[in-house]
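# A predicted structure for the sequence below; I have some questions about it.
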Amino acid sequence: MGPNRPHSRNPPPPVRTWSAGSLDMPLRQEVHLSRPDALLNQKRRSVVGNLVRRDSAATIDSDWGGGSPRDSGPTITKWEHLQLVPDLLRSISKYGVGPPNKIQQRALPFLLNGADIIAQAPPTQERIAAYVIPAIHIALTSLAVKPQNRGPIVLIISTTVDQATQAQRMIRDLGGAIGVRSALGVGTGGDVQQEIRLLQQSVPHILCGTPQKLHSLLTVPNGLPSNEIRFLVLDEVDQLIARNLHEFVFNIVKLLPSSRPVPPTDSSGSPPNAGNGSGFASSTRRFPPLVHSTNPNDSPGAQAAVIKRQTALFSNTVPQDVLNLANSIQLRDPVRVLVRRDGNVTSSEAQKGGPGSGLKQFYLYLAFTAAGGRLDNNGASGAGLGIIGSGRTNQNAAETAQAKEWKLDALSDLFDDVEIGQTIVHVGSLATLDAVVYKLASRGLEAIPLHTEMNSGAKMAAFHKFRGNNSIMMKQQPVSRVLVVFDVQIKSSDVFQVPLVINYDLPKIVEEYSHRVSPAISTNYSRPGVVVNFVTATGGDVEMLRSIECFYK
């Protein structure tokens, strides 16, 4: 936050958002006297509180994001426990679907009762089934009331072609034999008018696809009507935002039936008290308020029909951007369904301190505003034009430099809060290594560089310095040593068990992750090692995090 910042005016220092309660590590009791006065005077809140744990059991997270908590109800262990259409129950049995898993147990009761949900769960076939089965059920119940449909009843928007194809294939297998028609719209090319003519010959009850193609099918002149859509599913929402596909979704949602009355607007065109009470909106409106449009393809009679839209959002991670998007498309008091990975460790093993409990893994999602500050815990910030690190392609060099500086601040803040004798920090380039070493050294830490261009003697000296005992000349507490590593694989013989490993930059390949975190794994009954992964929405971080979770289950 110095005078050399490449901005016409100096923004206020970013709000500190750290709290060390999650890491289960010794806390630093005093503040470094070397910190600049501006930061000493800044009221600090903790960032470690933002760290998201990745090895918890499935839960309904009633304090998550916004909306009201609800009782999860009875445990669903059989499909017969759900009030599904009998034909669908028989199809599930015939298809050989196993008993409901965690995401299905948690999400289906709410979806079948008509609630909007935001679900965080790993991207698996079971997650796809968690919205495909309600989609078929809603289509069948709608057809029982109104046998003919002019347009789709259910719209499923997936970020990738693979996810959309899997969803449509599952709908075909489960619903095809009981009269549910489905169609797949993916890709960005092709003759859209010809595709629409084919779809109009046999109007699908459920339409699956990617944002670009579905946008074309629904918004072009004489496109598919959207006034009968009762159920909207957005899958892989974090990836949808990271890939800048949300504008297609907004334009589609504007044509759909509203899920709730649109609030009145003030003279500026914004809803009064926007963002208060929902828990989602921030003072920096990354996503504009949704104003429903009239679908030019709908007949006047169809436009007058009142249909309430139900919406389900599924995502592997739920950063603030996902919550803001949910608020922008007007979800009705959404239920938050949080299903985390077990990490292949049973609860009894974790309680007994078995081998699987030797590692605690977290990620920290970093979001930055473009012109006035850094998002805090609740998404609030100073005046901002957008999110640095959100996949926007028009960010300038000044924004990029600011984001890098604040990422360094987040790293140094972590060391201000926890008392760790040894830490390994992995970075993605030599330039980043130099910046991290300089930043940590300026905070009084002993930062030791280790990179691939060093000869074997220099590498051994770095390891020896990192392992060495603290000098007896130190009158105060021992110096914290930080080994800053670029492109060097650390073997178990190189270092002893390290209590904290930080992936400042995520690895480029998933296999590298295990090598990086192995020094933190506890091999006995002592306190588990901790891994913290810094995640931004640019550079494929979100996708890499998801790939790591899938690869290591």
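Yep, that arrived.
# rest of the way, CA atoms for contacts and neighbours
Will do.
# what's the local residue count around the closest residue to Leu112 other than its chain neighbours?
Spatially, and ignoring its direct neighbours in sequence, Leu112 is nearest to Pro134 (6.3 Å; CA to CA, 6 or more residues apart in numbering). Neighbour count for Pro134, taken as other CA atoms under 10 Å: 23.
# wait, doesn't Pro134 sit right on Phe110?
No: judged on CA atoms under 8 Å, Pro134 makes no contact with Phe110 at a distance of 9.9 Å.
# hang on, the residue nearest to Leu112 is in a strand, isn't it?
No: assessed with DSSP: H, G, I helix; E, B strand; the rest coil, Pro134 is helix; it does not lie in a strand.
# correct me, but Ala107 touches Arg336?
No: counting by CA under 8 Å, Ala107 does not reach Arg336; the two are 9.1 Å apart.
# give the residues shared as contacts by those two.
Common neighbours of Ala107 and Arg336, counting by CA atoms under 8 Å, 6 or more residues apart in numbering, are Ile117, Ala119.
# hmm, who's touching the helix or strand hosting Ser142?
Using DSSP states H and E, Ser142 maps to helix 125-145. Identification of contacts with helix 125-145 by CA under 8 Å, 6+ apart yields 84-85, 88, 101, 103-104, 107-108, 111-112, 121, 149, 153-154, 166-167, 170-171, 175, 180, 205-206, 230-231, 233, 312.
# which of these fall in helices?
By the criterion of DSSP state H, membership of the contacts of helix 125-145 in helices covers Leu88, Ile103, Gln104, Ala107, Leu108, Leu111, Leu112, Gln166, Ala167, Met170, Ile171, Gly175.
# any chance of TSV for those residues, columns neighbour count and distance to Gln194?
Compiled in TSV, the ones in helices among the contacts of helix 125-145 are given as follows (neighbours: other CA atoms under 10 Å; distance: CA to CA, whole Å):
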residue	neighbour count	distance to Gln194
Leu88	20	32
Ile103	24	38
Gln104	21	37
Ala107	27	37
Leu108	22	36
Leu111	22	34
Leu112	16	35
Gln166	16	24
Ala167	25	23
Met170	18	25
Ile171	24	23
Gly175	26	26
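# for these, which two are the farthest from each other?
For these, the farthest-apart pair by CA to CA is Leu112 and Gln166; their separation is 21.6 Å.
# another structure for you, compare them:
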Amino acid sequence: MSFQSLGLSEALLKAISKKGYTTPSPIQQKAIPPVLEGKDVLASAQTGTGKTAGFTLPVLHILSENPKTKFRPIRALILTPTRELAAQIYENVKEYSEFLDIRSTVIFGGVNQNPQAATIRQGIDVLVATPGRLLDLEKQGLVSLKRVEIFVLDEADRMLDMGFLRDIERVMKLMPAKRQNLMFSATFSKDIKKLAHGILQHPVQVEATPENTTVDAIDQLVYRVAKDLKADLMIKLITEGKWKQVLVFTRTKHGANNLCEKLAKAGISGAAIHGNKSQGARTKALSGFKDGSLRVLVATDIAARGLDIPLLPHVINYEIPNIPEDYVHRIGRTGRAGASGEALSLVSSDELTFLKDIEKLIEMKLPVEIIKGFEPDPNESTEPVKMGRGGQNRTPRNSAKPAGNGNRNSGNDNRSRAPKRTNDRRN
């Protein structure tokens, strides 16, 4: 199948060709036709399979085919959980609409709202947004969603993880009841399907791959190691392997900062991105990682979605996630667009329960290796590490009811007391 056969406009086909795309991915083949037909769509696809183009291309086609008014109201809203993902989607929208008369912009917290508001006042067709900043600007009368024709909810499962359910409900009330709705995500829990039932009208359900599976092109390996030797082992792997671009995941912001300090002492350039970093610092770190000036990017799960780095060869789980679905998103940063990749997990004794949960989710036994000199400590406790402040466990998985009061801060898209399941409290 070709992109031409999907029914996209010549202007879009020209932009696609310029990007070097030749054949649509499975999720694009399955999702684009029903979206073009104006149907609501519930789509599940692995991360890194072209999901974003699966909704942006047909949305742009529909908007370009319909007449515009002199002052452009927001006609399509793409809601997404994190700043990085919002920025990535916006870049895709700009690239795909290069030969169309379509205006777009992105809004998120952590930066001055005035330039964002000024762009919206000039009239835009497509708005990409995170929930907190969107509702802040709407409350100030700077954004109107009364003319939205197409609503896209991307990474819906992460939305619930981050406590955005109430905000999603608020946004829904600001849009016309009659509109086209699209929901895309890499994973779908029971709570997500319940949410979809309240948003979508007689949706077409498409699925490119089985839920919660990992890309075949990714070589996955577990290193069993003593907790105190993790940093040394990782430095050994990076140094001896002469790896030039490595994305490393920790569970906490504090852990990310500490690891960067250890890397610096070993002469390895790196930077951390997490919720306590300013948007400017996050953007600078990501830019340095992409252009090769930084060898290692250490991230909390804030970056598990939204990082689009072509041909990223290595992902390391310095600490494996306590939420197994997050493992799928983390390692999905490599092995993208058909390229091969390697995902390594450093697992200490107190993470064995998490490892079992991951293997159960992805329905495969991960290969395990032990490197001499870095053996796991037989005296280490196998009691699962507890997450959250004060050592308290987080809200159980698949709990969609937010505990927060919905208060927002225009500079951050975080949620007070939301039922997130990691220590990172901002997006």
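Happy to help now that I have it. Quick caveat: nothing in here was measured; it's all calculated off a predicted structure.
# can you give me the TM-score here?
After superposition, the two chains reach a TM-score (TM-score structural alignment, normalised by the length of structure 2) of 0.51; 248 aligned residues with a CA RMSD of 3.6 Å.
# could you find the counterpart of Ile107 of structure 2 in structure 1?
Ile107 of structure 2 maps onto Gly185 in structure 1, with residues paired by TM-score structural alignment.
# ok, and the closest non-adjacent residue to that match?
Gly209 (4.4 Å).
# got a list of what the alignment partner in structure 2 of the one you found touches?
Aligned by TM-score structural alignment, Gly209 of structure 1 pairs with Ala129 of structure 2. Contacts were defined as CA under 8 Å, 6+ apart; by that measure Ala129 of structure 2 touches Leu77, Ile78, Leu79, Thr80, Ala86, Val106, Ile107, Phe108.
# do that again at 6 Å, thanks
Going by CA atoms under 6 Å, 6 or more residues apart in numbering, Ala129 of structure 2 touches Leu79, Val106, Ile107, Phe108.
# so which of those residues wins on neighbours?
For the contacts of Ala129 of structure 2, the largest number of neighbours (other CA under 10 Å) sits with Phe108, at 28 neighbours.
# that one and Thr130 touch, don't they?
Yes: applying CA atoms under 6 Å as the test, Phe108 of structure 2 and Thr130 come out as touching, 5.3 Å apart.
# Ala135 of structure 1 pairs with which position in structure 2?
The alignment partner of Ala135 of structure 1 in structure 2, by TM-score structural alignment, is Val59.
# from Glu37 of structure 2, how far out is its match?
Val59 of structure 2 sits 11 Å away from Glu37 of structure 2, taking CA to CA, to the nearest Å as the criterion.
# what about the counterpart of Gln29 of structure 2 in structure 1, distance to Leu82 of structure 1?
In the superposition onto structure 1, Gln29 of structure 2 corresponds to Gln105 when matched by TM-score structural alignment. In this structure, Gln105 of structure 1 and Leu82 of structure 1 are 10 Å apart, going by CA to CA.
# between those two, who's got more neighbours?
Between Gln105 of structure 1 and Leu82, counted using other CA under 10 Å, the more crowded position is Gln105 (22 against 14).
# can you report how many residues lie near the spatially closest residue to Ser46 of structure 1 that is not a sequence neighbour?
Closest residue to Ser46 of structure 1 apart from its sequence neighbours, by CA to CA, 6+ apart: Trp18 at 2.0 Å. Residues near Trp18 of structure 1, counting by other CA under 10 Å, number 21.
# my read: Trp18 of structure 1 touches Arg45, true?
Yes: in this structure, Trp18 of structure 1 is within contact of Arg45 by CA under 6 Å, at 5.2 Å.
# and Asp37 of structure 1, how many neighbours?
Asp37 of structure 1 has 9 neighbours, counted by other CA under 10 Å.
# which one in structure 2 is aligned with it?
Checking with TM-score structural alignment, Asp37 of structure 1 has no match.
# who are the neighbours in contact with Asp37 of structure 1?
Residues in contact with Asp37 of structure 1 (CA under 6 Å, 6+ apart): none are found.
# the match of Gly209 of structure 1 and Ile78 of structure 2: what is the separation?
Using CA to CA, Ala129 of structure 2 is found at 6 Å from Ile78 of structure 2.
# check Asn258 of structure 2 too.
With distances taken as CA to CA, Asn258 of structure 2 is found 35 Å from Ile78 of structure 2.
# Ala271 of structure 2 - that's part of a helix, no?
No: under three-state DSSP, Ala271 of structure 2 sits outside any helix and is assigned strand.
# my read: it touches Phe289, true?
No: checked against CA under 6 Å, the pair Ala271 of structure 2 and Phe289 is beyond contact range at 8.4 Å.
# alignment lookup: Ala398 of structure 1 to structure 2.
For Ala398 of structure 1, no residue is aligned by TM-score structural alignment.
# so Ala398 of structure 1: helix, strand or coil?
When classified by three-state DSSP, Ala398 of structure 1 comes out as helix.
# what's the burial count for it?
So Ala398 of structure 1, with other CA under 10 Å, has 14 neighbours.
# for Gln212 of structure 1, see how far away it is.
Taking CA to CA, one finds Ala398 of structure 1 at 31 Å from Gln212 of structure 1.
# next: Leu40 of structure 1.
Applying CA to CA to Leu40 of structure 1 and Gln212 of structure 1 gives a distance of 48 Å.
# ok, the two, which is more surrounded?
Taking other CA under 10 Å, Leu40 of structure 1 and Gln212 do not tie; Gln212 has more neighbours (21 against 13).
# please, which helix or strand holds the more buried one?
Applying DSSP H and E, one finds Gln212 of structure 1 within helix 211-219.
# so Thr130 of structure 2 makes contact with Ile78?
No: using CA under 6 Å, Thr130 of structure 2 makes no contact with Ile78, being 8.6 Å away.
# between the two, who's got more neighbours?
The neighbour comparison of Thr130 of structure 2 against Ile78 (other CA under 10 Å) goes to Thr130, with 28 against 22.
# now do the helices in structure 2.
With helices called from DSSP H, structure 2 shows them at 10-19, 26-36, 51-65, 83-96, 113-121, 131-139, 156-161, 165-173, 190-199, 230-241, 253-265, 279-291, 324-331, 352-362.
# mean deviation of the longest one from structure 1?
Which is helix 51-65 of structure 2. Here the mean offset of helix 51-65 of structure 2 against structure 1 after fitting is 1.1 Å, by mean CA distance after the TM-score superposition for structure 1.
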